[in-house]
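>>> mind folding the following:
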Amino acid sequence: MNQYFTDEKPFLVLPTLGMGCATLGNLYAPISDADAQTTLQAAATGGVSLFDTAPFYGHGLSENRLGAFLNGLSERPMLSTKVGRSLAHGEAPGDTGFVDAGLARPYFDYSAAAVEQQVAESLSRLGVDSVNMLLVHDLGALTHGDDHARQFAIAMEGAFPALAKMKERGVTRAVGLGVNEVAICLEVLEEIDLDIILLAGRYTLLEQAPLDDLLPLCQSRAVQVVVGGPFNSGVLAGNPHYDYGAVPPAVAARVQALTVICERHNVPLPAAALQFPLAHPAVASVIPGARSAAEMTANIDHIAHPIPAALWADMREEGLIRADAPVPD
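Predicted coordinates for the structure are as follows:
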């Protein structure tokens, strides 16, 4: 096993609550520059000190908006961005899920040379010379299908060694994955060690399969896990999306059952959704997104909302969370 990233751990002391910045790239619907800035300000005012973005989010728009915000700060928060997609500037992007995004076509390239250029462009948009985390974005069969083996080989020979060198140069302090599937995390960890895994949507109130393999493995290998998409693309916060698409009837029924239990105990469902993943010792942070200052403030309130032990007991009894899932004290 190539142990690129194991000289000392933990590399970072992560805050419990961060902000995922895909929404700043106009995910699903546009927000104004002004709303993006007030949302970021609400996060900072509420003590949020970790912001995760990517070139893909709005084809540079999210990083540009975050960079504009950072420019006015006296103290820089923790930053995370991603590699694996280059941007062909000036080309029509097609349907990527980002509305009124930057005029650039994202395309995958996990080669070392491309990753060096991707990071240079990200740092320029953010207006910084380093970030806390660099994550290989959307590697895996879920994204690449039949092309996965080829893309995996390119990343292992290009992206990861390139990021290891950037870590040596001080461009980043931690290197990992930013993905939506468990299988690729296990596949990468068979080959190399990692500092961080940002896993979106797979360890939530709706899904706990990582308890079987990934979370124990990360705990044993001192790989910190950041849970992205704790609302499963919004369905656990009252929005009509699950896994970036429509909500299947079975998922809607499960959300309704969770809602009933939360209402029984006077707890907002989003509060339970944010706090649940943090009970696992491998999970260091959750990073929900926000489209407005009000949503960001709600996230900050939810992470601190008191939740009685009886709520978790009811969820277990009704089979809505696994019996072996750790729950908050």
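
>>> from here on, just use CA atoms for contacts and neighbour counts.
OK.

>>> burial of Arg182, as a residue count?
Not quite, residue 182 is Val, not Arg. Residues near Val182, counting by other C-alpha atoms under 10 Å, number 19.

>>> repeat for Asp329
8.

>>> name the nearest residue to it, sequence neighbours excluded.
Residue nearest to Asp329 in three dimensions, not counting chain neighbours: Ala309, with 7.1 Å by C-alpha to C-alpha, 6 or more residues apart in numbering.

>>> look up how far Ala298 lies from that neighbour.
22 Å (C-alpha to C-alpha, to the nearest Å).

>>> what's the answer for Thr16, then?
The value you get for Thr16 to Ala298, if C-alpha to C-alpha is used, is 15 Å.

>>> here is a second sequence; please produce its structure as well for comparison:
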Amino acid sequence: MRTRRFDRIGNGGLTFTELGLGTAPFGNLYKAITEAEADAVLEAAWTSGVRYIDTAPQYGYGLSETRLNRFLRGVKRDDYVISTKVGRLLKACPPAERSGQGKFFDTPSRREVFDYSYDGVMRSFEASLERLGLDRVDILFAHDLDVFTHGSQAALDERLEAFMRSGYYALLSLRDQGAIRAFGAGVNEWQSCETMARRGDFDLFLLAGRYTLLEQQALDSFLPLCEARGIGIVLGGPYNSGLLATGPRPGAFYNYNPAPAEILDRTGRLQAVCQRHGVRLIEAALRFPLAHPAVVSVIPGGQSAAEVRGNLDILGATIPDALWADLKREGLLAPNAPVPGEARS
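Predicted coordinates for the structure are as follows:
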């Protein structure tokens, strides 16, 4: 599998595989999976050449990290890059009070507490090391500093201010000490990423679903800022919650909710252009974001070993240059969107 080297500050850097593995499914997101199923997904990803893994305390309220522990004990630590997240502390609680009910299933009885303070970041980091069974992680992302999570711009502003005044300096200290190689934020909105990038010295952002075949507004200001400052982007959610994988089917989801009519229509037009070129929509969706020079890896979901192996086949599909030209000609891609095969000055 092809890799991308990232070394923004000259501290040795990191090597990302273009295809990464997101482990929210290991936390029983939307449905419970067995230990054997989780192990099979990890083995399929590793055999396929995936060497970048992303997790978080929130994913199954510790379950994703502990499931990774078993697998990671069997591979060499220097053979992979791993990121986890900070911003939530997990507190033991009665089963009826556990967080994530209706979203994460059969998880430990834990209640999440948002904490973006210096001490909160350090405690979260130490707890993740224990769950993972590691003595270091490569990247820490401040998790979910966005309106989607906190409900309003005012609530986000309060959380973000608390983080920049306190927790940010914990991440900076950990990087300066060499305890981590890089830090950033994992969020659902590019606008909050841009705010942080203008206020601090961030290395990477994990951006979920905001630079895809359906959305390129981040090209207006945020992605040029990343290029100028050497900030890397891990692109999560390249299928926008599944719509770009399934096509405009009834009941298809877009950004965690049923897709509205105008999005279904746009997806149908994207799919029609792809079909004219003998390309599946899912193939174009996975390849597109990797053409941007700031993007270091794409992490689609994979709930089964077959899906993980399928992602590798999807990424390897042959896509003619004319497809991208037609998408731009029909107004379905931003005119300034980098596309595969395009020369960059």
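
>>> where does the TM-score land?
Their TM-score after superposition, calculated using TM-score structural alignment, normalised by the length of the first structure, is reported as 0.94; 325 aligned residues with a C-alpha RMSD of 1.8 Å.

>>> about what we covered before: more crowded one of Thr16 and Ala298 of the first structure?
Comparing Thr16 of the first structure with Ala298 by other C-alpha under 10 Å, the one with more neighbours is Thr16, at 18 against 14.

>>> give me the distance between the aligned partner of that one in the second structure and Ile53 of the second structure.
Alignment note (TM-score structural alignment): Thr16 of the first structure maps to Glu18 of the second structure. According to C-alpha to C-alpha, Glu18 of the second structure stands 11 Å off from Ile53 of the second structure.

>>> next one: Thr47 of the second structure
14 Å.

>>> so which of these two has more stuff around it?
Taking neighbours as other C-alpha under 10 Å, Thr47 of the second structure and Ile53 compare with Ile53 leading, 22 against 11.

>>> for the more buried one, helix, strand, or coil?
strand (DSSP: H, G, I helix; E, B strand; the rest coil).

>>> to which residue of the first structure is it aligned?
Aligning on TM-score structural alignment places Ile53 of the second structure opposite Phe51 in the first structure.

>>> ok so, going back, give me the number of residues near the residue nearest to Asp329 of the first structure?
Around Ala309 of the first structure there are 12 other residues, counting by other C-alpha under 10 Å.

>>> same question for Asp138 of the first structure.
For Asp138 of the first structure, the count of nearby residues is 20 (other C-alpha under 10 Å).

>>> once you drop chain neighbours, what's closest to whatever residue of the second structure lines up with it?
Alignment note: Asp138 of the first structure maps to Asp144 in the second structure; criterion TM-score structural alignment. Nearest in space to Asp144 of the second structure, with sequence neighbours left out and distances taken as C-alpha to C-alpha, 6+ apart, is Val187 at 4.7 Å.

>>> tell me who's in contact with the counterpart of the one you found in the first structure.
In the first structure, the residue paired with Val187 of the second structure is Val179, using TM-score structural alignment. Contact analysis of Val179 of the first structure by C-alpha atoms under 8 Å, 6 or more residues apart in numbering lists 136-140, 197-200.

>>> can you lay out these as CSV showing secondary structure and distance to Val226 of the first structure?
Converted to CSV, these look like this (DSSP: H, G, I helix; E, B strand; the rest coil; distance: C-alpha to C-alpha, whole Å):
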residue, secondary structure, distance to Val226 of the first structure
Val136, strand, 14
His137, strand, 14
Asp138, coil, 15
Leu139, coil, 17
Gly140, coil, 18
Ile197, strand, 6
Leu198, strand, 5
Leu199, strand, 6
Ala200, strand, 8
